[in-house]
Each structure stands twice: as structure tokens, then as C-alpha cells.
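Undergrad: sequence first, predicted coordinates after that:
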Amino acid sequence: MTEFLESRRAESDKRVDRLLSQLAKAQKHAGASACVYLTGSFGRGEASSHSDLDLFILSRSDESPRRPSRLEEICLKADLIEQTRAIGLPEFSGDGEYLALYTVDKLVRTLGCPNDDASNTFTARLLLLLESRPLIGKEVYDEAVHEVLKAYWRDYDDHPKDFMPTFWPTTSHGCGEPSASTMRRGPRPIRRKRRLSGSSRTTS
């Protein structure tokens, strides 16, 4: 089993390195304001010769200049598509439906929101934390991981003895903010079992 996993990791690293060597244009368009991170089999280092590429594009902020311009975003996506084709990787799933740019602001803002799943930010956030690796823009990637983790602990100082980093899907006091009655009951973990967009995996 160890030998098998090591061979898969070597295959993953080889293909990622080859792709990265072709992405000079994408790196230029991302600049210091965005990153691209891999998830799925490439993020876990388990890719085979038949694996497709699951990735997310993430910028620092909703505000310019901490995010690529619209034209830079288009060029970045175009280079990712062109170079994955050039090295023989399968087409992006859903005809590129999930090849979208997210922001760290949005990943944090949608925590506990009713549209978190529908906007795919739930998937982008969880996979960022659980199984990702940076392809482009490691500094932005590291900052994103830090900011998202920090968001889960933002209420710790209010009740450090019994704090749990859980979020309520919807409340009358604003997205992700529990009502007074909910606070009196104490935090309850959210259990989900949903199909992750673009993937056959589920979370629970």
C-alpha cells in the first residue's frame, strides 16, 4: 500500500510540475492578488494518469487592486484551460462551470449563510482547508488559509470555556450570527451530508 501511494504522489508531483512550467502567463495575470489551488486527487497527491484537475481561483479581496481585473481573470482562466489541454489533462468538469474566481472576503462572509452551498463557497472553503495544495500564488494561498481559519474562531473571546467553531445556517440577526435564544441553548454542530459540486465525494 505504501509503495502504491508513493507512486501516486510521484505521478501527481510530476504532472503538477509539468503544468506549472507552462503557466507563466497565468502567474503573470494572477500577480500578487490571486492564487490557484488544487483539490481532489491532485490536491491529495493521489492522481493517476486518468485523473482530471480540480482547482479553485481565489483572490485576496473583493476590492481592487487586491483582486485581478475582469480581463486578467479571463486571461488567467484561458491559460489554465489551454495548458491543461496542452499536457493532455482531461477537460474541466461541467464544461468549466466551476472554473470561477472566489475571494477570501466571500469565503469568510458566507460562513453560516443560507446560500453557502448554492454559491459553492462551502465546497471551496472546506477543500481549501482539508485537501488543497497551491499551484500559483503561494503567499496569497497561505494568507487565505489563515483568514478562513481565523473566521471560524472569531467569537472565541466571548466564551472561551465552551466555545465551538460552528455556524448556524440562518438567523434573524444576520448571516452566521446566532440569535439570543440560540446562544442560551449553546452551540450545536451542523451535520451535513451533501455531494460536493463537481465531485462524487460527500461530507458528513
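TA: Yep, that arrived.
Undergrad: okay, CA-based contacts and neighbour counts for the rest of this
TA: Fine.
Undergrad: okay, now Asp54: neighbour count?
TA: Asp54 has 19 neighbours, counted by other C-alpha atoms under 10 Å.
Undergrad: isn't it up against Thr39?
TA: Yes. At 5.4 Å, Asp54 counts as touching Thr39 under the criterion of C-alpha atoms under 8 Å.
Undergrad: shared neighbours, those two?
TA: By C-alpha atoms under 8 Å, 6 or more residues apart in numbering, Asp54 and Thr39 have no common neighbours.
Undergrad: use this one as the comparison:
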Amino acid sequence: MTRFDGIELPNIVQRRFDVRMTESKTKLDVLTTRLAKARHLKAFEHLTIYAAGSYGRLEASKYSDIDLFFVLAKPRSYFDEIRVPEIRLLSEIVEIGYDMDFPKFSNDGHFLKLLFLDDTPSRAEEARARSYSRRITVAGTATKSCSVESGRPYR
């Protein structure tokens, strides 16, 4: 038996968790590499990308979609031009998602957008409601992954 958050799990269940964690990390690593090479990413130097849901918890299965939050640490007014660069970056992200065999984006991509410092409270609440998110390191910038709810770093 293995203990997980105070609960005893049979070893077979623990192995399944371990497999999902490994597969989630591997797919996130590939995604991170692909995003770091995105041509239109350089237009957004203040961008942080978070994976939430099953990938944020490292529990994704082969059927899991990926929930991403793209948060700019500057208000919308900081940028001279934003809409066209946003469309160009998001179109690359859609291609990367399809190339990596993620399920198609929900609601025809309705939630696929950049969030700005001055319009994130409702989206931050949504992320917090999901309990966990994982910050994706892009372009070699070292970041710390942590729970949105507790602020505690992941192991």
C-alpha cells in the first residue's frame, strides 16, 4: 500500500497515478518546447502560460483536453497594437494543439484568448475554482509551479 494525501492506495492505483504523472509531464515538456519556438511569442514578453485542470494536476489521460490560461502581466493599455499579434500567436497555439493531438478547443475556441492584468479577476477565480494550475516555462525562463489556491509549490 502507498499513502497519498493520508489515504492508503493499492500499489496498482499508485502505479496508474505515476504513469499519468509521467505522461502529463512529458506532454507538457513537448508543449513547452513547441511554445518556446512559436514565432509570434516574442511580441508578448510579459506573458505567462498556465496549464490548469488535469494537466495542471499532472493527472491527464490520453483523452484529456488541455486548459491553458495566457496571462499578460501588463494592462491592455500598455500595448500599442494587440489584436493582430494576439490572433497570430493564438493561431500558432491552435496548430500546436492539433499537431500534438489534443482534443479540439471547447466552444469553438471561445475561451482561447489572452488575459490582461486589468481583466483577469474573473478568470483568476475560474482558475482558483479548478484548484490547481501549473505554470509553463517558456523560452528558458525558470518559473516555479504552484497551486493557485494555496500558493504552495508543487513537488
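TA: Everything's here; your move. Keep in mind that this is a model prediction, so the values were computed, not measured.
Undergrad: which SS state does the residue nearest in space to the middle of the second structure fall under?
TA: Closest residue to the average C-alpha location of the second structure: Ala51 at 1.7 Å, with C-alpha atoms, centre = their mean. Three-state assignment for Ala51 of the second structure (DSSP: H, G, I helix; E, B strand; the rest coil): strand.
Undergrad: and the counterpart of it in the first structure, how far is that from Arg85 of the first structure?
TA: Taking TM-score structural alignment for the superposition, Ala51 of the second structure sits opposite Leu38 in the first structure. Applying C-alpha to C-alpha, to the nearest Å, the value for Leu38 of the first structure to Arg85 of the first structure is 16 Å.
Undergrad: for Thr2 of the first structure, same thing?
TA: Noted for Thr2 of the first structure: a distance of 31 Å to Arg85 of the first structure, by C-alpha to C-alpha.
Undergrad: who's more crowded, these two?
TA: Legend: neighbour count by other C-alpha under 10 Å for Thr2 of the first structure and Arg85, higher for Arg85 (14 against 7).
Undergrad: picking that back up, and the match of Ala51 of the second structure, what does it touch?
TA: For Leu38 of the first structure, the set of contacting residues under the criterion of C-alpha under 8 Å, 6+ apart consists of Leu53, Asp54, Leu55, Phe56, Ser132, Arg133, Pro134, Leu135.
Undergrad: give me the subset of those lying in strands.
TA: Secondary structure assignment (DSSP state E) places Asp54, Leu55, Phe56, Arg133, Pro134, Leu135 from these within strands.
Undergrad: what's the helix or strand for the residue lying closest to Ser41 of the first structure once chain neighbours are set aside?
TA: Using C-alpha to C-alpha, 6 or more residues apart in numbering and skipping residues adjacent in sequence, the residue nearest Ser41 of the first structure is Ala47, 4.7 Å away. Per DSSP states H and E: Ala47 of the first structure is located in neither a helix nor a strand.
Undergrad: next up, the contacts around Ala47 of the first structure.
TA: Contact criterion C-alpha under 8 Å, 6+ apart gives Arg8, Arg9, Glu11, Ser12, Ser41 as the residues in contact with Ala47 of the first structure.
Undergrad: make it 7 Å
TA: With contacts defined as C-alpha atoms under 7 Å, 6 or more residues apart in numbering, Ala47 of the first structure is in contact with Arg8, Glu11, Ser12, Ser41.
Undergrad: gap between it and Ser64 of the first structure?
TA: Counting by C-alpha to C-alpha, the gap from Ala47 of the first structure to Ser64 of the first structure is 35 Å.
Undergrad: how about Phe92 of the first structure?
TA: Note on Phe92 of the first structure: its distance to Ser64 of the first structure, by C-alpha to C-alpha, is 28 Å.
Undergrad: for these two, indicate the residue with more neighbours.
TA: In terms of neighbours (other C-alpha under 10 Å), Phe92 is the more surrounded of Phe92 of the first structure and Ser64; the figures are 19 against 10.
Undergrad: excluding its backbone neighbours, what's nearest Thr143 of the second structure?
TA: Thr137 (6.0 Å).
Undergrad: how many other residues sit next to the one you found?
TA: The local packing count at Thr137 of the second structure equals 21, with neighbours defined by other C-alpha under 10 Å.
Undergrad: go on, the one 3 residues further on?
TA: Burial of Gly140 of the second structure is recorded as 9 neighbouring residues (other C-alpha under 10 Å).
Undergrad: now swap in Phe111 of the second structure and tell me
TA: Burial of Phe111 of the second structure, expressed as a neighbour count using other C-alpha under 10 Å, amounts to 12.
Undergrad: go on, Ile136 of the second structure?
TA: Other residues lying near Ile136 of the second structure total 23 when counted by other C-alpha under 10 Å.
Undergrad: all helices of the second structure, in order?
TA: If you assign secondary structure with DSSP state H, the helices in the second structure sit at 11-36, 53-56, 83-99, 121-129.
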